[in-house]
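A.B. asks: What follows is a protein structure lacking sequence information:
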């Protein structure tokens, strides 16, 4: 039997040799390869690294939080086909989140939470699991609790229509982000979001034209989520700065295109646009009456986000040095 004390890590003469390599991984990760390995992550000239990083966090947090919400449907959807579809949409968004958080960390490492020495947690996971709700920059449409299937269809339609327009601008040759990494992530995301929007649009039409009960549920879901719609197009200072630097998109600039798409779906479905006031302030805004403009991009969220993060982050926070 070979002496394991002198066994070379690259000697594969038995099935256990790989276990002798000192290659610690975080026990709770899903993929231990750097998602940006081999990619030039240099910040473009004239671009503030903190602005680029925060902008990527905004887009990444949107995807991460909604992915978590849609993941709650696993094994709970109306039938197997929709169960798989919702899980796939959640995984698409999780993949986008991982790339965007990794890009944020590479652009401005100072935004990555510090962990105990010896912790093997990669940067994108540190951003996902070791920030508090106040540090998340996602829009609130992504975080509100799941209702029924009809409400989830509405949320995917609203979110994907808006996000698709943003990522299309970030990847289109005429308006492409000056940050090559962000442009590449957006190009991949456009293909995924096109499917997400198509899935939700077809189901929206089906439910609206289905039974009296399916239509009632759809309209109830639309009314529940509509107050979060206006927030998607309100420009945060970071989004404005990123757009001026040529690396981001001003969401107000895509409003007309997104509204036109949504109007087509509503018209085909025989559904009127809701007339409801937008949500202002938030549970985490101690002065939400005085600072009504504060929204998800400012770290002001509904109480639901803290509850979602508590469940999502509990194991990681309990074992920041967890290795295998």
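C.D. replies: Received the coordinates, thanks. As the structure is a computational prediction, the values presented were derived from the model and not from experiment. Numbers count the residues shown, from 1 in each chain.
A.B. asks: From here on, just use CA atoms for contacts and neighbour counts.
C.D. replies: Fine.
A.B. asks: Now the residue positioned nearest the centre of the chain: which helix or strand?
C.D. replies: Nearest residue to the geometric centre of the chain (C-alpha atoms, centre = their mean): residue 63, 1.0 Å. Counting by DSSP states H and E, the element that carries residue 63 is helix 49-71.
A.B. asks: Repeat that for residue 83.
C.D. replies: helix 80-107.
A.B. asks: roughly how far is that helix from the heart of the chain?
C.D. replies: Relative to its parent chain, helix 80-107 has a centroid offset of 7 Å by C-alpha atoms, centre = their mean, to the nearest Å.
A.B. asks: repeat for stretch 311-324
C.D. replies: On C-alpha atoms, centre = their mean, the centre of stretch 311-324 falls 20 Å from that of its chain.
A.B. asks: Next, the buried residues of that stretch.
C.D. replies: For stretch 311-324, burial by neighbour count (16 or more other C-alpha atoms under 10 Å) applies to 316, 320, 321, 322, 323.
A.B. asks: try stretch 75-87
C.D. replies: Neighbour-count burial for stretch 75-87 [16+ other C-alpha under 10 Å]: 77, 82, 83, 86, 87.
A.B. asks: Verify the stated contact: the first one with residue 148.
C.D. replies: Just to be clear, that refers to residue 77. No: between residue 77 and residue 148 no contact is recorded; they are 9.2 Å apart, counting by C-alpha atoms under 8 Å.
A.B. asks: Go through the helix holding residue 83 and flag the buried ones.
C.D. replies: Result for helix 80-107 [16+ other C-alpha under 10 Å]: buried residues 82-83, 86-107.
A.B. asks: got a list of contacts for stretch 221-241?
C.D. replies: With contact meaning C-alpha atoms under 8 Å, 6 or more residues apart in numbering, stretch 221-241 is reached by 51, 54-55, 139-141, 147-148, 150-152, 154-155, 158, 162, 248-252, 254-255, 274, 276-279, 295, 297.
A.B. asks: Can you tell me which of the residues you listed are buried?
C.D. replies: 51, 54-55, 139-141, 150-152, 154-155, 158, 162, 248-252, 254-255, 279, 295, 297.
A.B. asks: among the residues you listed, which are in helices?
C.D. replies: 51, 54, 55, 150, 151, 152, 154, 155, 158, 162, 255 (DSSP state H).
A.B. asks: Just the closest of those residues to residue 130, please.
C.D. replies: residue 54 (15.9 Å; C-alpha to C-alpha).
A.B. asks: A further structure is provided below for comparison with the first:
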């Protein structure tokens, strides 16, 4: 167990990390609503965003129950300061062009699918139930983003250059997927979650298979950025995103839908 923490306190922090990552990525994808390159993609990305907000809600609801402090899922989602957010740094990165959005989505989808499959075996029944539903959704997410990586990589010179550039700009954020701190280790020891480092080999195999089909090289791993999920240290982009994301809740405190 984490020194100075009960199991419930460690679980609460663990659940927030999962909820925050899904919530922030949902918002990023929602920014494409009405702006997709074609109508079908506009609808597809909106559906992916809806799946992610559904996953975020389930993790936030469980976190609120575990905390037992009277906070709701909305409080956890919208009323925490930026430094209290524990999402993966990758998901807060701006959308950019469609190649950058798909590169970001594909890298995360390959990880999220492996993670949710591991959670299906969780000793925590609630997490296992959330994962059983999420696996079906994330399987589609990965198939969708992978198809676009292949389409762009093995397409025109322009599309190939754009998707290759996007991977190069984003790949340094993926190391955070597999970093473990005391909370992660405590959850792994309790059988609640997996050893994140153990997911890397399968993730790399999944990514390499698609990059090979897309005629893309493995991106340079000469740099990496950490600190979002464990320490609340974020890029400058999260503050702007949160200001927009929490506007209604902060302007009209206590509102409900």
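C.D. replies: All right, it came through fine. Here the structure is a predicted model, which means the values were calculated and not measured.
A.B. asks: Work out the TM-score between the chains.
C.D. replies: Remark: TM-score between the superposed chains equals 0.94 [TM-score structural alignment, normalised by the length of structure 2]; 252 aligned residues with a C-alpha RMSD of 1.4 Å.
A.B. asks: rewinding a little: including distance to residue 71 of structure 1, could the ones in helices among the buried ones among the contacts of stretch 221-241 of structure 1 go into TSV?
C.D. replies: Below are these laid out as TSV (distance: C-alpha to C-alpha, whole Å):
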residue	distance to residue 71 of structure 1
51	30
54	25
55	24
150	16
151	15
152	12
154	16
155	14
158	18
162	20
255	28
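A.B. asks: Can you pick out the most distant pair from those?
C.D. replies: 51 and 150 (36.8 Å).
A.B. asks: sorry, back to before: determine the set of other helices and strands touching the helix or strand just after the helix holding residue 83 of structure 1.
C.D. replies: Where DSSP H and E defines the elements, the next helix or strand beyond helix 80-107 of structure 1 is helix 123-129. Counting by 3 or more C-alpha pairs under 8 Å, 6 or more residues apart in numbering; DSSP states H and E, the packing neighbours recorded for helix 123-129 of structure 1 are helix 80-107, helix 303-318.
A.B. asks: Let's have the ones you listed in TSV, adding distance to residue 210 of structure 1.
C.D. replies: Converted to TSV, those look like this (distance: least, C-alpha to C-alpha, whole Å):
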stretch	distance to residue 210 of structure 1
helix 80-107	17
helix 303-318	31
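A.B. asks: and of those helices, who's closest to residue 243 of structure 1?
C.D. replies: helix 80-107 (16.1 Å).
A.B. asks: still on that earlier bit, and the helix holding residue 63 of structure 1, how far from the chain's centre?
C.D. replies: Distance of helix 49-71 of structure 1 from the chain centroid (C-alpha atoms, centre = their mean) equals 4 Å.
A.B. asks: Which residue range of structure 2 does it align onto?
C.D. replies: Alignment of helix 49-71 of structure 1 against structure 2: residues 8-30, by TM-score structural alignment.
A.B. asks: now do stretch 242-257 of structure 1
C.D. replies: Stretch 242-257 of structure 1 covers residues 187-202 of structure 2 once aligned (TM-score structural alignment).
A.B. asks: The matching stretch: end-to-end distance?
C.D. replies: Using C-alpha to C-alpha, to the nearest Å, the end-to-end distance of stretch 187-202 of structure 2 comes to 21 Å.
A.B. asks: try stretch 194-205 of structure 2
C.D. replies: Taking C-alpha to C-alpha, stretch 194-205 of structure 2 runs 18 Å from one end to the other.
A.B. asks: Name the residues that touch that stretch?
C.D. replies: 110-111, 114-115, 118-119, 177-180, 184-185, 187-188.
A.B. asks: redo that, cut-off 10 Å
C.D. replies: Stretch 194-205 of structure 2 is contacted by residues 107-119, 121-122, 174-180, 184-189, 206, 208, 211, 218 when judged by C-alpha atoms under 10 Å, 6 or more residues apart in numbering.
A.B. asks: And the buried ones among these, selectable in PyMOL?
C.D. replies: In PyMOL syntax, the buried subset of the contacts of stretch 194-205 of structure 2 is picked out as below (16+ other C-alpha under 10 Å):
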select buried, resi 107+108+109+110+111+112+113+114+115+116+117+118+119+121+122+174+175+176+177+180+184+185+186+187+188+206+211
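A.B. asks: Of the contacts of stretch 194-205 of structure 2, which belong to strands?
C.D. replies: Taking DSSP state E, every one of those sits outside strands.
A.B. asks: Stretch 156-167 of structure 2 corresponds to what range in structure 1?
C.D. replies: Counting by TM-score structural alignment, stretch 156-167 of structure 2 corresponds to 211-222 in structure 1.
A.B. asks: I meant stretch 110-118 of structure 2, not that one.
C.D. replies: The aligned range for stretch 110-118 of structure 2 is 161-169, by TM-score structural alignment.
A.B. asks: Now that stretch on structure 2. Mean distance?
C.D. replies: Its match in structure 2 and stretch 161-169 of structure 1 itself, once the structures are fitted together, sit a mean 0.6 Å apart by mean C-alpha distance after the TM-score superposition for structure 1.
A.B. asks: ok now that stretch, how far from the chain's centre?
C.D. replies: That offset, for stretch 161-169 of structure 1, works out to 13 Å (C-alpha atoms, centre = their mean).
A.B. asks: And for stretch 95-115 of structure 1?
C.D. replies: Distance of stretch 95-115 of structure 1 from its chain centroid, counting by C-alpha atoms, centre = their mean, is 13 Å.
A.B. asks: Name the nearest of the buried residues of stretch 75-87 of structure 1 relative to residue 219 of structure 1.
C.D. replies: Nearest member of those to residue 219 of structure 1, counting by C-alpha to C-alpha, is residue 77, at 19.1 Å.
A.B. asks: The closest one: what secondary structure?
C.D. replies: Using DSSP: H, G, I helix; E, B strand; the rest coil, the structure places residue 77 of structure 1 in coil.
A.B. asks: separation between it and residue 298 of structure 1?
C.D. replies: For residue 77 of structure 1, the distance to residue 298 of structure 1 - C-alpha to C-alpha - is 33 Å.
A.B. asks: do residue 49 of structure 1 as well
C.D. replies: Taken as C-alpha to C-alpha, the span from residue 49 of structure 1 to residue 298 of structure 1 is 19 Å.
A.B. asks: corresponding residue for residue 215 of structure 2 in structure 1?
C.D. replies: In structure 1, residue 215 of structure 2 lands on residue 270 (TM-score structural alignment).
A.B. asks: State the distance from that match to residue 215 of structure 1.
C.D. replies: Where residue 215 of structure 1 is concerned, residue 270 of structure 1 sits at a distance of 10 Å (C-alpha to C-alpha).
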